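[1] sharing a sequence plus its predicted fold:
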Amino acid sequence: MNTSADARKVRIEYDYPASADRIWELWTTASGIESWWAPDGFVVRVDALDLRPEGTLTYTMTATGAEQVAFMQGAGLPLSTTSTKTFTTVEPRRRLGYTTMADFIPGVTPYEFLTEVELTTTDDGVRVTMTVDAMHDKEWTQRLVAGRRNELANLEKLVG
């Protein structure tokens, strides 16, 4: 896994020994998302999925691990958070883009940030390149990157 960042964007690359079809299915179906999306110590339930530009994904993420529950409580965050992503790009087996509303951070005015995912077929499988807008400060950007890296590692466990 490679990670790079500038002041406004973070890029994470990960190679998987799987086809673009398999990675696309895991990224764009309710059962696929529920199987890997959550970072360790959390679970995800997909509430609604409309995979098309301007369609949405709504899901609820819940802290279940003792360490994660303690962190969320200590940070004044709820144990369950419902999030909605709005798709900006849907190109099957190639590209997926979506905005996320960051409306769960105490004391921070809600704002949207963009995630773009590109799948590139390689000799050994597929490379996933994820580019994400930085969040409002360095700490939250680091949290975002750590969560996304953990999620991508969970995806590898399914296909590796």
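    Cool, the structure landed.
[2] CA only for contacts and neighbour counts going forward, please
    OK.
[3] distance between the ends of stretch 49-59?
    9 Å (Cα to Cα, to the nearest Å).
[4] please enumerate the strands of this structure.
    2-5, 9-16, 42-49, 56-63, 80-91, 95-102, 111-122, 125-133 (DSSP state E).
[5] just list what the longest helix anywhere in the chain packs against, helices and strands only.
    Assignment by DSSP state H gives helix 138-159 as the longest helix of the chain. If you count contacts as 3 or more Cα pairs under 8 Å, 6 or more residues apart in numbering; DSSP states H and E, helix 138-159 packs onto strand 9-16, helix 30-36.
[6] surely W36 touches V159?
    No - W36 is not in contact with V159 according to Cα atoms under 8 Å; the separation is 10.6 Å.
[7] out of the two, which sits in the busier spot?
    W36 (22 against 13; other Cα atoms under 10 Å).
[8] quick one, what contacts the more buried one?
    By Cα atoms under 8 Å, 6 or more residues apart in numbering, the contact list for W36 reads E151, L152, N154, L155, L158.
[9] one more: E116?
    E116 sits next to R95, L96, G97, Y98, M130, T131, V132 when contact means Cα under 8 Å, 6+ apart.
[10] another one to put next to it:
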Amino acid sequence: MTNPFRNYLFAFALLCAAALPAHAAEPAEPTLSLPPGMAALARAADDAWNRRDPAAMVAFFADDGTSTIGKTELKGKAQMLDYYTGSFRNLPPGLTHRTVVRRVERIGGMVATDNAVYIEAPDGAQGRRVLREFFTFSLLRPVAGGWEFVAVRATPLAPAQGS
């Protein structure tokens, strides 16, 4: 049986495609030229995770999309919906997801991104502390009005100091 607390930490790490504001303790974010609409996709995906909305999360994926979160492999929207529904069920309040794009590369008609992903909690001093960090690779293709995830690979990094 998988640990639901661990699952929620992985749940959104796979949906990372663009930079969001970082807190002051981190190094400066790289300046990247993102394809039009990609930053909006990342903000919308982060917002869906923060609302704990599994259907909205799955809507960002291609029908034939795949995702690997740690050792969990998901193929297609039905598996992803089941995964997010279960992951969000026991998610503690106050946790948020934040993505920082580190690299963008065009590959034919698609775009690949390397990202840092942070699962954060309130620190008690009106700030946030990182509970977990992930390296996430995403492959996206253009669709009418934006982008969709074709493949996402989220790898958890060592737990944050003091967690």
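    Perfect, I can see it now. If you're wondering where the values come from, they're calculated on a predicted model, not measured in any experiment.
[11] what would you report as the TM-score here?
    Superposed pair, TM-score by TM-score structural alignment, normalised by the length of structure 1: 0.33. Supporting alignment: 81 aligned residues with a Cα RMSD of 4.7 Å.
[12] hmm, back to that, most neighbours among the contacts of W36 of structure 1, which one is it?
    Of those, with other Cα under 10 Å as the count, L152 tops at 23 neighbours.
[13] against T3 of structure 1, how distant is that one?
    For L152 of structure 1 relative to T3 of structure 1 (Cα to Cα), the value is 12 Å.
[14] same deal with A70 of structure 1?
    Distance from A70 of structure 1 to T3 of structure 1, counting by Cα to Cα: 28 Å.
[15] and what of N154 of structure 1?
    Distance from N154 of structure 1 to T3 of structure 1, by Cα to Cα: 16 Å.
[16] ok, Q73 of structure 1 next?
    Distance from Q73 of structure 1 to T3 of structure 1, by Cα to Cα: 29 Å.
[17] check S35 of structure 1 too.
    Taking Cα to Cα, one finds S35 of structure 1 at 23 Å from T3 of structure 1.
[18] who's more crowded, these two?
    S35 (17 against 14).
[19] list the contacts for the more buried one?
    S35 of structure 1 sits next to L26 when contact means Cα under 8 Å, 6+ apart.
[20] before we move on, what about the one 10 residues further on?
    Taking Cα under 8 Å, 6+ apart as the definition of contact, the neighbours of R45 of structure 1 are E34, Y59, T60, M61.
[21] which ChimeraX command selects the buried ones in those residues?
    Buried members of the contacts of R45 of structure 1, defined by 16 or more other Cα atoms under 10 Å, are picked up in ChimeraX with:
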select :34,59,61
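[22] got the contact list for the nearest residue to A48 of structure 1 once chain neighbours are set aside?
    Distances taken as Cα to Cα, 6 or more residues apart in numbering place T58 nearest to A48 of structure 1, at 5.1 Å, with adjacent residues excluded. Shown in contact with T58 of structure 1 (Cα under 8 Å, 6+ apart): V46, D47, A48, L49, T82, S83, T84, K85.
[23] again, 6 Å this time
    Shown in contact with T58 of structure 1 (Cα atoms under 6 Å, 6 or more residues apart in numbering): D47, A48, S83, T84.
[24] what's the answer for T131 of structure 1, then?
    Per Cα under 6 Å, 6+ apart, neighbours of T131 of structure 1: V10, R11, T115, E116.
[25] pull the residues that contact the longest strand seen in structure 2.
    Secondary structure of structure 2 per DSSP E: the longest strand is strand 128-143. Residues from elsewhere that reach strand 128-143 of structure 2, judged by Cα under 6 Å, 6+ apart: 110-123, 147-157, 159-160.
[26] if I look at V69 of structure 1, how far off is T122 of structure 1?
    From V69 of structure 1 to T122 of structure 1 the distance is 39 Å (Cα to Cα).
[27] just want to know which of those two has more residues nearby.
    V69 (19 against 14).
[28] please tell me how far that one sits from F42 of structure 1.
    Counting by Cα to Cα, the gap from V69 of structure 1 to F42 of structure 1 is 9 Å.
[29] joint contacts of these two?
    In contact with both V69 of structure 1 and F42: A63, using Cα under 6 Å, 6+ apart.
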